[in-house]
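> attaching a predicted model along with its sequence, questions to come.
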Amino acid sequence: MTELSKTFDPAAIESRWYRHWEEKGLFRPDRPTAEPWTIVNPPPNVTGSLHIGHALDNTLQDILTRHARLKGKDALWVVGTDHAGIATQMVVERQMAASGEKRTDLSREAFVDKVWQWKAESGGQITAQLRRLGCSMDWANERFTMDDGFSTAVLKVFVELHARGLLYRDKRLVNWDPGLGTAISDLEVETREVQGRFWHLRYPLANGSGTIVVATTRPETMLADMAIAVHPEDERYRALVGQQVRLPITGRLIPIVADEHADPALGSGAVKITPGHDFNDFEVGRRAGIEARDMLNMLDARARVVQTADGLIPDAFLGLTTAEARGVVVARLKDEGVLIPHVDKDGAEHDAEARTIQTPYGDRSGVVIEPWLTDQWYVDAATLAKPAIEAVRSGAIRIVPKTWEKTFFNWMENIQPWCVSRQLWWGHRIPAWFGPGLRPDGTLINGDVIRVDANFRETTRQPIAEQVFVALTDEDALAQARSFYPEGVAIRLTQDWMDRGQHESGVVVLRRDPDVLDTWFSSALWPFATMGWPDDADPTLGGRYPNDVLISGFDILFFWNARMMMQGIEFMGDVPFRTLYLHGLVRAADGAKMSKSKGNTVDPLGLIDAYGADALRFFMAAMESQGRDIKMDEKRVEGYRNFATKLWNASRFAQANGIGGSTTLEPPVATLAVNKWIVAETVQAVQAVDLALADYRFDAAANAIYQFVWSRFCDWYLELIKGNIDAETKAVAGWVLDQILVLLHPFMPFITEELWHALAPREHELIVAHWPMADARALDPEAGAQIGRAIELIDAVRGARAELNVPPGTRIALHTGDGEVPATIAPYVERLGRVTLAAGEAQGARAPILWGAETFALALDGVIDLDAERQRLQKSLAAAEKERDALAGRLNNPSFVERAKPEAVEKARADHAEKSADAERFAAALARLG
């Protein structure tokens, strides 16, 4: 038994115990005959650092993992990091820029080598931070989404999906980030409100019979307009459908089409259609019969104006940024007399109406995102989604909370093709090679014309027929090419996209696709690629698919969770996990979303430094209420550090009184009512925690433990047994304390492991101990009723003493009148209530004490100044009532409730409740005095 220090210092124990667990391999599954239990962590970016969302996500996972381990299961928590294509490439490019280098100064291979070097030296900082949080992950099998085994799985899935017709190349609109020069996912787009303008343009009908007015927030894109859309039921324009308008500036003729996208109630009811630069317009264009290959793209990869396919954009616009082009276009429209001025409320004319516009920005680059028409690789998500939808409907996958199912079905049933290619150098390079197509006579097609930007990305090209070969290896690609091209044709593979072999007569050059795969494509394989698929190289991981549960934020339900479902069912024939638990976001104390720009983020490592990892973990669990967002509250974290301190001090009390660890899982034999009561309370706490964790109610589990430890064990049991700790009580107290440590371990692993070893010599660590048994046979209703009655009376006495300002150290008489306090509990009442029990009625001043159906009385003569106490209470009551009524008046004022900030209204309600309770308390105290 190690003597505990007087003060609890989290920093002194956390690193020591984590290092011990990891060095002894206690996180590694090592129970081959036990039931396997598996969870995989959402792999954080290799560039990342621990933020408060990670702290919540990983705390919940660790609670379940440690709980499963304590339940005797062979628990595995798979850990790893994501290569984070865009983020990592940006980090390394910034590092290079600091020393005057650019990525394009290097070959692609040299740049990728530099990224690997950065990873070896600086990457993976977050894994050390996860250790600080106490995450019991299997570090011996740590994975990386670019390691050799995982890369093999990623490329195999790409090739297989292509062979099955579920992955293809297509020309569509994507979210294009001109700052990064790549397509990005919706998750990487940040919508901001910006002050913009709304222009009204008058387009002339081609037959000269009139004009049609359209409105736009982006007049520069009119250079690539391809139609005007009106609603098919809009009587104003029905006769114009099928006619043409002459586009100002370029003079091109474009049709007027009928489409329900046009809202008759919005603006003029007619909208310009630019299918190459707007997602809604793209769909309108397709419905109007415009093929994607014929849609006009007026921007290059850096969002500068380029010539459209028909060459009608005037040279004066070429090379301009979108902002520059907007100014020139508006000036030209004004000169041509087609710009309709806006008249404000004061009668002044302006070129446009001021408007707040929702504008998409790249969350990393910070530049405006352009919908851009380009060739990319797509997955047929609609087909893959069908089995995933059925899995949720059938219950093969349980989504918790269930309220997310409706959102899941709505998104999955309307899912769009998934763009999986990215224009980067860091990532899984797409296993596809391009070569010249063949004419019907079998001769090669040559003479393709290509324009490229500084990043070697194609911007415009004449349509040519290219043949693509998708293969896992160079050898497979060559074999496919030899089967396609005529005999005798020499074939050469190159990794250089720009190498077209122009000077090699009779040689077909197969160029490797320069793009890499979206990181969500590779992370979608996480539940089975981390288990050794397709090689099953690690036999200890066999039988680990599907995983038991997946925990993630609701914000990646579609970007990761749904895609794991699709890929897992397609390639493994089974769901990737049985339960999907979606937690909310951690918000600032006022409920606002945390962001660096607002300056309201919270550093979890700072909280760990201040209060310890255990306190932060317990806060996360106690506040996690199935999908609801968590408001950050540092005072609550501090409170849970105090909770840990209380348990520490209780253990010191146990040590000082000869109470040590238990030698049995079964509760010791108890004859005293107080011991029977605490055994029953322990069993009920175990039952409550078991039920809560089975239902993924982390808050209910944490609060059940908290109430039991703080109130039942520390505040009552230890107080009740003080001064009368016999052998039986030592055995019971030691057993209860052991149960507490095991119950609390998943939530607070560090302090519980420290106390476990301090209380007794142990054969094993707490992390691999046995979870308590909720044995109902240990319940004793009679003993529980006895101690419960004692606690009620002591509480009533203490409450009255506090209300009446009785000095804490003063012992006073408690008269029982015609009633009686049973001898079994009388000593507890006298000692803890600081009273002396007396028969009969109290004389003189007295305060009534209600105890069930009986009324006792505290004798107050000579104890307090009754008149002074009445005056104090009356003054306090009046002040509380005044504040209560003022707050009630404010809350009953609709103007305040509707216009004030939500946090101000919430505070007013909380203050009103507090003052109402104060008023009731003071009134009750006055009533006691009579």
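Good, I have the coordinates.
> all contacts plus neighbour counts: C-alpha atoms, from now on.
Fine.
> hmm, who's touching the helix or strand that contains residue 478?
Residue 478 is part of helix 474-484 when elements are defined by DSSP states H and E. For helix 474-484, contacts defined as Cα atoms under 8 Å, 6 or more residues apart in numbering pick out 432-433, 469-471, 491, 493.
> after it comes which helix or strand?
Downstream of helix 474-484 (by DSSP H and E), the next one is strand 490-494.
> mind listing what's buried in the helix or strand following that following strand?
Using DSSP H and E, the helix or strand that follows strand 490-494 towards the C-terminus is strand 507-512. Buried positions in strand 507-512, judged by neighbour count with 16 or more other Cα atoms under 10 Å: 508-512.
> would you state the helices of the stretch 1-150 of the chain in chain order?
For the stretch 1-150 of the chain, the helices defined by DSSP state H, counting those that start in this stretch cover 10-23, 52-70, 85-98, 108-122, 125-133, 148-163.
> contacts for the first one next, please.
Under the contact criterion Cα under 8 Å, 6+ apart, helix 10-23 has outside partners 27, 131-132, 134, 139, 609, 611-613, 750-751, 753-754.
> go on, the longest one?
The set of residues that contact helix 52-70 without belonging to it, under Cα under 8 Å, 6+ apart, is 37, 39, 41, 74-77, 130, 133-136, 551-553, 583, 585-586, 602-604, 617, 620-621, 693, 698, 742, 745-747, 767-771.
> of those, grab the buried ones for ChimeraX.
Listed next is the ChimeraX selection for buried residues among the contacts of helix 52-70, using 16+ other Cα under 10 Å:
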select :37,39,41,74,75,76,77,130,133,134,135,136,551,552,553,583,585,586,602,604,617,620,621,693,698,742,745,746,747,767,768,769,770,771
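> among the contacts of helix 52-70, name the ones in strands.
Members of the contacts of helix 52-70 lying in strands (criterion: DSSP state E): 37, 39, 74-77, 551-553, 583, 586.
> please, where are all the strands along the stretch 151-300 of the chain?
Assigned strands in the stretch 151-300 of the chain, in chain order: 167-177, 182-184, 189-204, 211-216, 227-230, 244-246, 253-258, 270-273 (criterion: DSSP state E, counting those that start in this stretch).
> presented hereafter is structure B, for comparison with structure A:
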Amino acid sequence: MQTNLYEQIPTKYNPKEIEEKTYQFWLDGKYFEADNNSDKKPFTIVIPPPNVTANLHIGHALNNTLQDILIRWKRMQGYDALWLPGTDHAGIATQNRVENMLSQDGLSRYDLGREKFLEKTWEWKNKYGDIIINQLKKMGCSCDWSRERFTMDEGCSQAVREVFVRLYEKGLLYRGNYIVNWCPRCETTLSDIEVEHEDKQGKLTHIKYPATDGSGYITVATTRPETMLGDVAVAVHPEDERYSHLIGKTVLLPLMDREIPVIADEYVDSEFGSGAVKITPAHDPNDFEIGQRHKLTPISIMDEKGYMNDNAGKFSGMERYQARKQVVEELRNLDLLEKVEEHDHSVGHCYRCSTVIEPYLSDQWFVKMQPLAEPAIDVVKKNDVRFVPDRFTKIYLHWMENTRDWCVSRQLWWGHRIPAWYCADCNEVIVARETPSACTKCNSTNITQDEDVLDTWFSSALWPFSTLGWPENTKDINKYYPTDVLITGYDIIYFWVARMIFSGLEFMDQKPFSDVVITGLVRDAEGRKMSKSLGNGVDPLEVIENYGADAMRFMLATGTTPGNDQRFNWDKVESSRNFANKIWNASRFVMMNLGDLQYEQVSLTGDLKTSDKWILHRLNETVKNFDRLLTRYEFGEAGRVLYDFIWSDYCDWYIELAKLTLNAEDETAKANTKSVLCYVLDKILKLLHPYMPYITEEIWQHIPHEGKALVVAPFPEYSQQLVFTEAAEQMQVLMDTVRNVRNIRAEMNVPPSKKIALLIKPNTDNHKQIFESGKAYLQGLCNTESLDIDLELKTPEKAMTAVTSGAQIYLPLEGLIDKDKEIARLEKERQKLQAEVDRVQGKLNNEKFVAKAPAQVIDQERAKEADYKAKLQKVEERINELK
């Protein structure tokens, strides 16, 4: 891309014509690539890797836009900026998608076998991984694509195995038979934070357990009566006098005819239900712990699919809810059902498929969390890792301070297979970095690898350093770790952020990042969460197709505040596109008037006019405020500062002021104004580039500039030499006057083309001097026929007046309008408004209407009444002024 003449730039801004070619220009120039050999200070962001399950949604567009704003800003500030991209294999989610795809052909993963199924899953990954990367490119994301990573690529896989082995060697990883959250649909374990709890209306079933000595029975209450088939005890509180005589005795387990003991445990809540609790260690986490304390042997009565197994006796083969109904029915027939009552309780669901989870006893791998959590808590309490906004610190600390051991094994095929092998001859467990050929204890070759894979978040937790080449000692890891900032949603603070922090501290002896910026959700225009079921989702590519990537980016960025949700609104996207058109047209005007001005000729050393100094001062203030706000991650406010300066100060005011000079005879003043126009536009494009990269690069390439690409041009800096406080104050007085004159014109329906007489009575001698020196601005922008500035000005009898920041201004009515015609027009308007007031008041005075109409409708009518009366009053005031 090379500088072209003004005539070569299109008259209208068309995003489709510039976005693809501009992105390719950046790629060809390798402007996104970090250089680990440079002596520049690094600034690093690792992308929250999107799941290779489907296309990106509008929430991804927000998150990645904010990251791109930061990385482009820092790159232009001279940092060796690395934004490292990649995708996540998303174990459960991706396997579910592939299995659903196979089911359409009547196949299951078992029909294919593990190897063929993984081939299909890699095909899926390649397809959607490519789609995701292309979407990010369409959005304008300036990632270093030469360093793109995937959580299951060779390097990340090596890091995962290294971490697993190190944790095992350190005693922080163990295998045991424990209660886990189990999804019968996905047939895998879930960690605690992968379980979503919903309040549901269920039933509390009260069951009689007969005492074996014939002395009566004890009643227990349960929400899951089918699990009674695996009961191994009944527990009561040791201080509950109602049951003290039963402690140590046995009862007969209904339907199974099995004697089980009555035990005492302080965990039991005497106030809940009957105060007696059935103990089923294989199907309840609390019961499991009670069973451990009392050395009870668990009995599992369910399989991985949620069906009753052989231990369930005659209920064997029944699905869990079918068994529940049958158990209750048989208890009723045996007169062992005391009662069934409605009961609201929290029910855990799988976060991926929404199936009700089942507490399930199985052999799993666990990470000991307490030793890892303690330093991760300290680093946040010391503010070494900072959450923005700060309120999310409490959420993080609450989870970390109450975390339980992390179950990291998953019963899936897609993922990092657990690097553990079991010897069939001596039962040795071999955990190794490299695949063993024989048992390390007995040398037998009869060894098999664990069938399970690791939790997706196990590999994601290593993302900030595994992507930089760890465990190898690479140049990238030495320069770019720790990273600087993570931008992510509040919904994965537990899943991902916390795990990255403790993993970074454990394996790198350093925090993984300094700041965690939390974004909210992008909701629909009505504030609802976007979902497939509601059909209210927004495709980022659709927005880009219709409005361009810059408009989407600017809308999302300026609509966000840290940690808060925002609403997606098509009108706001259109407003952002209008902003792009405004910049395009203003830039064309500037280029049209620059002539053959070269970059080397742009100078601010001449005798600048007040308007020139004012716009330079405002530019300088904007640079300072933008830097302050973006440093605090206030993307929305920083964007609005730019918007106000560009739209109002530069386009609406300075360009109009510049026209007065450009159309005058003073060639020196013209040359100075051209330099200022070009200088400020150059800085505007640089300031706006992180938010709207495409249009800014395109325009910049057409104006006088220095360098090959805007994407790597120096970012504007605050300069004390551009502080023109006095000129800024003077221009505010003049602009306030122009605004008031234009308001009066609008109120009096005077067209802008009609010349007026303007009288100004300054407040002070200083203000008089300001008005005198700014005469040309006032004459040009107010379109005056005559202009009188006088400290002793006598108030005219018939004039429209306004008080400004430096004077009283008057527009004599004589000659301004045809009084008779204007009074006639206003009388018609008065009659029309009076009729509206009468109509609305007639409604509100109608008792039947007020009694039947909804409150909202009545409120609307009252608002109309107030609006019409206010307009009527203004019209009457104008009529009186004219008479």
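Arrived safely. Since the model is a prediction, treat every value here as computed from it, not as a measurement.
> give me the TM-score for this pair.
TM-score of the superposed chains, computed with TM-score structural alignment, normalised by the length of the second structure, equals 0.88; 846 aligned residues with a Cα RMSD of 3.4 Å.
> are any of the contacts of helix 10-23 of the first structure buried, and if so which?
Buried subset of the contacts of helix 10-23 of the first structure (neighbour count, 16+ other Cα under 10 Å): 27, 131-132, 134, 139, 611-613, 750-751, 753-754.
> now render the residues you listed as CSV, adding distance to residue 802 of the first structure.
Converted to CSV, those look like this (distance: Cα to Cα, whole Å):
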residue, distance to residue 802 of the first structure
27, 50
131, 46
132, 43
134, 42
139, 54
611, 31
612, 34
613, 36
750, 37
751, 34
753, 38
754, 37
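> and those, which two are the farthest apart?
The span of these, defined through Cα to Cα, is set by 139 and 611 at 25.9 Å.
> how about the longest helix that the second structure contains: buried residues?
Longest helix in the second structure, counting residues (DSSP state H): helix 855-882. For helix 855-882 of the second structure, burial by neighbour count (16+ other Cα under 10 Å) applies to 858, 862, 864-865, 868-869, 872, 875-876, 878-879, 882.
> stretch 813-833 of the first structure now?
For stretch 813-833 of the first structure, the neighbour count (16+ other Cα under 10 Å) marks 813-816, 821, 825, 827-830, 832-833 as buried.
> got it, and stretch 166-179 of the second structure?
Buried residues in stretch 166-179 of the second structure, counted by 16+ other Cα under 10 Å: 166-168, 172-173, 178-179.
> please work out which residues of the first structure line up with that stretch.
Under TM-score structural alignment, stretch 166-179 of the second structure corresponds to residues 160-173 of the first structure.
> what's the separation between the residue nearest to the spatial centre of the first structure and residue 561 of the first structure?
Closest to where the C-alpha atoms of the first structure average out (Cα atoms, centre = their mean) is residue 553, at 2.7 Å. In this view, residue 553 of the first structure and residue 561 of the first structure are 10 Å apart by Cα to Cα, to the nearest Å.
> one more: residue 719 of the first structure?
Going from residue 719 of the first structure to residue 561 of the first structure by Cα to Cα gives 50 Å.
> repeat for residue 751 of the first structure
Counting by Cα to Cα, the separation of residue 751 of the first structure from residue 561 of the first structure is 34 Å.
> same question for residue 11 of the first structure.
In this view, residue 11 of the first structure and residue 561 of the first structure are 36 Å apart by Cα to Cα.
> also residue 74 of the first structure?
Between residue 74 of the first structure and residue 561 of the first structure the distance is 24 Å, computed by Cα to Cα.
> could you do residue 830 of the first structure as well?
To residue 561 of the first structure, residue 830 of the first structure is 60 Å away according to Cα to Cα.
> tell me, how many neighbours does the residue mapped onto residue 416 of the second structure from the first structure end up with?
Using TM-score structural alignment, the partner of residue 416 of the second structure in the first structure is residue 428. For residue 428 of the first structure, the count of nearby residues is 24 (other Cα atoms under 10 Å).
> and residue 37 of the second structure, by the same measure?
Other residues lying near residue 37 of the second structure total 10 when counted by other Cα under 10 Å.
> and the one 5 residues further on, by the same measure?
Counted with other Cα under 10 Å, residues neighbouring residue 42 of the second structure total 22.
> counterpart of it over in the first structure?
Counting by TM-score structural alignment, residue 42 of the second structure corresponds to residue 36 in the first structure.
> ok, now which ones touch the closest residue to that match other than its chain neighbours?
Nearest residue to residue 36 of the first structure, sequence neighbours excluded (Cα to Cα, 6 or more residues apart in numbering): residue 74, at 4.6 Å. By Cα under 8 Å, 6+ apart, residue 74 of the first structure lies in contact with 29-32, 34-37, 68.
> residue boundaries of the helices in the stretch 251-400 of the second structure?
Secondary structure of the stretch 251-400 of the second structure (DSSP H, counting those that start in this stretch): helices at 285-293, 320-333, 370-381, 391-401.
> let's have the ones you listed in CSV, adding mean neighbour count.
Compiled in CSV, the helices of the stretch 251-400 of the second structure are given as follows (neighbours: other Cα atoms under 10 Å):
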stretch, mean neighbour count
helix 285-293, 18
helix 320-333, 16
helix 370-381, 17
helix 391-401, 16
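> so which of these is nearest residue 131 of the second structure?
helix 391-401 (32.6 Å).
> reduced to three states, what does the aligned residue in the first structure for residue 479 of the second structure come out as?
Counting by TM-score structural alignment, residue 479 of the second structure lines up with residue 543 in the first structure. Recorded secondary structure, residue 543 of the first structure: coil (DSSP: H, G, I helix; E, B strand; the rest coil).
> now residue 543 of the first structure: how far from residue 76 of the first structure?
From residue 543 of the first structure to residue 76 of the first structure the distance is 12 Å (Cα to Cα).
> returning to what we had before: of the contacts of helix 474-484 of the first structure, grab the buried ones for PyMOL.
A single PyMOL command selects the buried members of the contacts of helix 474-484 of the first structure (16+ other Cα under 10 Å):
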select buried, resi 432+433+469+470+471+493
